[in-house]
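Here is the input, now give the coordinates:
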Amino acid sequence: MKHDAGSPLLFGCMGLGGGWDRGPIEAADVAAAHAAVDAALEAGITVFDHADIYRHGKAEAVFGRVLADRPGLAGQLHLQTKCGIVLGTADAPGRYDSSARTITARVQDSLARLGVERIDTLLIHRPDPLTPPEEIAAAFAALHAAGTVGRFGVSNHSGAQMARLQSVLDEPLAVNQLQLSLGHRGWLESAVAVNVAEPGIDASSFPHGTLEYCAAHDVQLQAWGSMDRGRYTSVGDPAAPAADREAAALVARLAGELHTTPEAIVLGWLMRHPAGIRPVIGTTNPARIVACADAGAVAARMDPDDWYALWIAARGQPLP
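Down below sits the predicted model:
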């Protein structure tokens, strides 16, 4: 399969496959998946992000249908998936499970649903407090030796958690996927919150030093939730908070000035940061997917004054 190159954007497949239930995949779901994949390819995207739990496995399964319908396409793509979350049921709570037995079984299930022999990148979806890092490392080593997985990473992990896991791994962690966006700014606020307490600004949920760890160890940062469900790409919602309205108006103005789309402005702002953040595009709307294509060019052209203006508008108060 194709090396992780090309567009800095990833397509997040969580919205594919129909509803969050265990019902059958319908013909309309397959057609929608084809349309989303076509739009992503048109936007230059070749990295497709999955997780075994998305739509109870139907996201991977419908993507497998797309690959089966289009022989040769899989060889042009980089497939990434995640495991480690157990969805809750009426009889058992939702929890995390990164045991070697579960990792191995979940990878086999993902391979079968996708209809491929190898996953390019495998991420641990969330930290499992009950599984020792040594057990995760053993599972990773076995999968890598078998040629089943190309590289490994994590999602929603801190720098300290990555350092502990890396200390027992044979291969370097390649990826950390985190919630990073203009609306979810803990990653950025924590950088300026040293010795500062600001009313209305909470940077405590993001462990400072995580971005720095990734930069120091060449770990690719991926951003889920990167467009905040369209929070800043449309204007005129009187029910939105004042800061959201101001930021959305600024996004619209900059899109006009740079002759691009609001989606590209929001993503370009994220990518302008020197951490090398790669946004995951979660929408399945083909027009919105294509509207993101210019984000890398926007990041290269975005003036620092405009970047700071967007940050200050979204936070609703000046920097400390």
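
alpha carbons only for contacts and neighbour counts from here, please
Noted.

Give me the most central residue, this structure.
Centroid-nearest residue in the chain, with Cα atoms, centre = their mean: residue 224, separated by 3.2 Å.

wouldn't it be in contact with residue 280 here?
Yes: Residue 224 is within contact range of residue 280, at 5.2 Å (criterion: Cα atoms under 8 Å).

One more, so I can put them side by side:
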Amino acid sequence: MKQIKMGCTTLSIPAMALGIMRMNQKSVPEAQVAIQAAYDAGINFIDSADIYGGGKSEEIFGQAFSQMQIKREEMFILSKTGIVPGKRYDFSKEHILHSVDEILERMQLDYLDSLVLHRPDALMDPEEVAEAFDQLQAAGKVRFFGVSNFDVIQFKLLQSCLSQRLMFNQLQFSLKHTGMIDFGMHMNMLDESSIDRDSQFLDYARLHKVTVQAWSPFQYGMFKGTFIDNDGFPKLNQELQKLADKYEVGKNAIAAAWILCHPANIQILVGSMNPQHIRDSAKGAKIRLTRQEWYDLYLAAGNYLP
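So this is what the prediction gives:
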């Protein structure tokens, strides 16, 4: 598995992580198969959130992982907090501290390798968040911190009050969600693709050594479904299949390789619980697409160049 540097540190993490959002739909033995498939492929990084399956995903993970032969220190485990289902976002100190205790209990862990704030809270008090982070780190409950879906100003505002460096920002990115790179190639134009929707965070991340984690790498829209083998995207699937045949892998591997080809050292969050899909996606880390192949996929996905 390709390794990348985590944020501004010298620590290495795999270029792919296993997202367990759908683990609540699996039995404990099925969850173990998915975790083992990822681990065997070099994916020893887990991405979770307290709202996944209403907490059930973390419970299943905790039961499954506690019975496996993988050592805790061999796995990097990240979880997110801040979304209160159906009610609000909440970055209050009280909520953050309480959520971490519940996460650790569900996952049967003594500590998290990273805690990520899940989507921006309009009522965020950066100094209050800083107090929570300091307390969690001092107690040995969380090693590193990050955010999800923050723009540059939100990121800088929070960072200005923290004693820790933010390591991650989780952002949607795939062949069918390319806004982070579209506007740069359509600069100073008046078309839809010229709109900067994320305050140039990808370039900011490269300048300031923040690891961007790409969620929904095989999805289109907001959880509408996968574009892989989807009849609605014939041209894209034709191009994916052509390259899959060339590199002797599946389409997931090519879609993953497309993301990893970007020089920002993006980490992919693979949300599948299908061991075959996990193994195939992992193969994408070994593929280096040519520049022409990368652009051919970009165009086949329905994008255009000026």
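
Need the TM-score from the superposition.
Once superposed, the chains reach a TM-score of 0.91 (TM-score structural alignment, normalised by the length of the second structure), with 293 aligned residues with a Cα RMSD of 1.7 Å.

Can you find the partner of the residue nearest to the centre of the first structure in the second structure?
The alignment partner of residue 224 of the first structure in the second structure, by TM-score structural alignment, is residue 215.

Its match contacts residue 269, doesn't it?
Yes: the criterion here is Cα under 8 Å, and residue 215 of the second structure meets it with residue 269 at 5.2 Å.

helix or strand for residue 237 of the second structure, which one?
helix 234-247 (DSSP states H and E).

Which stretches in the stretch 101-250 of the second structure count as strands?
112-118, 142-148, 166-172, 211-215, 219-220, 225-226 (DSSP state E, counting those that start in this stretch).

so who does residue 75 of the second structure touch?
44-46 (Cα atoms under 8 Å, 6 or more residues apart in numbering).

Where do the helices of the stretch 201-306 of the second structure begin and end?
Secondary structure of the stretch 201-306 of the second structure by DSSP state H, counting those that start in this stretch: the helices cover 201-208, 234-247, 251-260, 275-283, 291-300.

Out of those, indicate the one that is most buried.
helix 251-260 (a mean of 25; mean count of other Cα atoms under 10 Å).

between that one and strand 211-215, how many degrees?
Calculated by axes from the mean of the first three to the mean of the last three Cα atoms, to 10 degrees, helix 251-260 of the second structure forms an angle of 150 degrees with strand 211-215.

What's the match for residue 137 of the first structure in the second structure?
Residue 137 of the first structure maps onto residue 130 in the second structure, by TM-score structural alignment.

Please tell me how far that match sits from residue 278 of the second structure.
36 Å (Cα to Cα, to the nearest Å).

same question, residue 123 of the second structure
Residue 123 of the second structure is 38 Å from residue 278 of the second structure, by Cα to Cα.

same question, residue 195 of the second structure
Residue 195 of the second structure sits 34 Å away from residue 278 of the second structure, going by Cα to Cα.

likewise residue 297 of the second structure?
Distance from residue 297 of the second structure to residue 278 of the second structure, counting by Cα to Cα: 21 Å.

again with residue 167 of the second structure
Note on residue 167 of the second structure: its distance to residue 278 of the second structure, by Cα to Cα, is 25 Å.

Residue 44 of the second structure too?
12 Å.

what is in contact with those two at once?
Common neighbours of residue 44 of the second structure and residue 278 (criterion: Cα under 8 Å, 6+ apart): residue 38.

Distance of the residue nearest to the centre of the first structure relative to residue 6 of the first structure?
Taken as Cα to Cα, the span from residue 224 of the first structure to residue 6 of the first structure is 19 Å.

which ones are touching residue 93 of the second structure?
Contacts of residue 93 of the second structure by Cα under 8 Å, 6+ apart are 128-129, 131-132.

repeat that with 7 Å
Contacts for residue 93 of the second structure (Cα atoms under 7 Å, 6 or more residues apart in numbering) come out as 128-129, 132.

Out of these, which are shared with the first structure?
Shared with the first structure under both residues aligned by TM-score structural alignment, their matches' Cα atoms under 7 Å, the contacts from those are 128-129, 132.

Distance-wise, check the aligned residue in the second structure for residue 305 of the first structure relative to residue 300 of the second structure.
Taking TM-score structural alignment, the alignment pairs residue 305 of the first structure with residue 292 from the second structure. Separation of residue 292 of the second structure from residue 300 of the second structure (Cα to Cα): 12 Å.

which parts of stretch 134-153 of the second structure are buried?
136-137, 141-152 (16 or more other Cα atoms under 10 Å).

cool, stretch 313-320 of the first structure as well?
If you call a residue buried by 16+ other Cα under 10 Å, then stretch 313-320 of the first structure has these buried ones: 313-316.

Thanks a lot, see you next time.
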